[in-house]
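> Output the structure for:
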Amino acid sequence: MSIKKAAIIIVIILLIDQISKIYIKTNFILGEEVDVFSWFKIHFVENEGMAWGAKIPGEYGKLILTLFRLVAIVGIGYWLWTSVKNNAPRILIISIAMIFAGAFGNIIDSVFYGLIFNDSTQQVATFFPPEGGYGTLFHGKVVDMLSFPLYGGILPDWVPFLGGTYFSFFDPVFNIADSSISIGVILLLIFNKKAFPKKEEEETA
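Take a look at the predicted model:
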């Protein structure tokens, strides 16, 4: 698989990711929710940290996280380049391209969104507001909007430990970039043998 085809995958994912984020940011108030189906909602939240909303504490925690993401994306990019150069299996290149695109999509938010959007609290944000953005370079928040509340309700009394209490399954809110990373990783796990074939001499041994 050529680097050109891998780049096309990356560009398509980035476009879908950024268009969806810009639309949500400029049409939704923070916390606003729209039911699409009973099991799927558009729910606008902003993530200041890592996956699941985790943060690096301290004044420079956000900056450290963004810089770490930039270093990681360089490593993933190098992995993609060498895989293409070495004629690696197609499934490996596709997976790396998806992981790269997802990581890059969230990096765009972290690096630039604080500059190009104003705050979404109790208002719809403006793209390139005249008064400036809500933050500074490297201090943007990642826009999340995809919610799949597959189950929510009071558990039966016979359920050990949790019986009679409210329980919800799959609460995380995420975005297209997160989905791309997850799918890329899942593909590597499912097609591990195809993505990382053993050398002939190892198989013979």
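
> CA atoms for contacts and neighbours, from now on please.
OK.

> in stretch 55-71, what counts as buried?
62-63, 65-66, 69-70 (16 or more other C-alpha atoms under 10 Å).

> for those residues, which one is nearest residue 3?
For the buried residues of stretch 55-71, the minimum distance to residue 3 (C-alpha to C-alpha) is 20.7 Å, reached by residue 70.

> The chain: strands as residue ranges?
Using DSSP state E, the strands found in the chain span residues 33-37, 40-47, 142-147, 151-154, 166-169, 173-174.

> Here is the second sequence; please produce its structure so I can put it next to the first one:
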Amino acid sequence: MAKSRPLQSRASGTLAPWLGIAVVVILCDQLTKIAIARVFSYGEGRAITSFFNLVLVYNKGAAFSFLAAAGGWQRWAFTALGVAAALVISYLLKRHAGQRMFCTALALILGGALGNVLDRLMYGHVIDFLDFHVGGWHWPAFNVADSAITIGAVLLVIDELRRVRGAR
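Next up, the predicted model:
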């Protein structure tokens, strides 16, 4: 009976599971944006808890509305940046497919980046609707794609800290 290869060897080189995660993120992101856009008018909000609202806003810029007031060129610049990031991430996923946490993080970032790229291509802006506030602090509204990107970034940091700690 032939021995099976370890999971890392077997998974190495295959994009399927990681692209699957990215597709799930894109679907969740786009479905929630469609639902919010159908239920709310632009600028309309609804308090859900004492610290969380749903509100329909558009972001023509990047994170925290960076460059939102620029003359329109930012739509294409951020779209190109998202596509370039997706290509680099796909290469990294293929090359490191056996590293589960690293690839999960990259897949989340990939799905989030492409979710926001789709918005920019279809609408010319990103649809945001998750609105958190505590006391006098208020975060800019964001969406499922932004959440996936943030979670992916945190997982990348954790993965790197684990890797550095293991190298000692």
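
> so what number do they get for TM-score?
Overlay of the two chains. TM-score (TM-score structural alignment, normalised by the length of the second structure): 0.83; 155 aligned residues with a C-alpha RMSD of 2.1 Å.

> Throw the strands of the first structure into TSV and include distance to residue 114 of the first structure and mean neighbour count, thanks.
Listed next are those as TSV, based on distance: least, C-alpha to C-alpha, whole Å; neighbours: other C-alpha atoms under 10 Å:
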stretch	distance to residue 114 of the first structure	mean neighbour count
strand 33-37	22	12
strand 40-47	12	20
strand 142-147	10	24
strand 151-154	34	12
strand 166-169	32	12
strand 173-174	19	23
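
> between those strands, which one is nearest to residue 99 of the first structure?
strand 173-174 (14.8 Å).

> Which part of the second structure matches that closest one?
Per the alignment by TM-score structural alignment, strand 173-174 of the first structure matches residues 141-142 in the second structure.

> so residue 16 of the first structure makes contact with residue 176?
Yes - between residue 16 of the first structure and residue 176 there is a contact under C-alpha atoms under 8 Å: 7.3 Å.

> what about those two, which has more around it?
Using other C-alpha atoms under 10 Å as the criterion, residue 16 of the first structure and residue 176 rank with residue 176 on top: 24 against 13.

> Which residue, other than its chain neighbours, is closest to the more buried one?
residue 17 (5.1 Å; C-alpha to C-alpha, 6 or more residues apart in numbering).

> What of residue 91 of the first structure?
The nearest residue in space to residue 91 of the first structure (C-alpha to C-alpha, 6+ apart) is residue 195, at 5.8 Å.

> any idea how far residue 25 of the first structure is from the one you found?
37 Å (C-alpha to C-alpha, to the nearest Å).

> which residues does the alignment partner in the first structure of residue 129 of the second structure contact?
For residue 129 of the second structure, the aligned position in the first structure is occupied by residue 145, per TM-score structural alignment. Applying C-alpha atoms under 8 Å, 6 or more residues apart in numbering, we find residue 145 of the first structure in contact with 21, 24, 42-45, 173-175.

> If we use 6 Å, what do you get?
42-44, 173-175 (C-alpha atoms under 6 Å, 6 or more residues apart in numbering).

> And for residue 67 of the second structure?
By C-alpha under 6 Å, 6+ apart, the residues touching residue 67 of the second structure are residue 61.

> What's the match for it in the first structure?
Mapped onto the first structure by TM-score structural alignment, residue 67 of the second structure lines up with residue 55.

> so how far is residue 63 of the first structure from that match?
Residue 55 of the first structure is 11 Å from residue 63 of the first structure, by C-alpha to C-alpha.

> Equivalent analysis for residue 110 of the first structure, please.
Taken as C-alpha to C-alpha, the span from residue 110 of the first structure to residue 63 of the first structure is 9 Å.

> What of residue 97 of the first structure?
From residue 97 of the first structure to residue 63 of the first structure the distance is 25 Å (C-alpha to C-alpha).

> that older thread, any idea how far residue 202 of the first structure is from the residue nearest to residue 91 of the first structure?
16 Å.

> higher neighbour count, these two?
residue 195 (19 against 7).

> show me the contacts for the residue nearest the centre of the first structure.
With distances taken as C-alpha atoms, centre = their mean, residue 178 lies nearest the centre of the first structure, 2.1 Å away. By C-alpha under 6 Å, 6+ apart, the residues touching residue 178 of the first structure are residue 102.

> count of neighbours near residue 10 of the first structure?
22.
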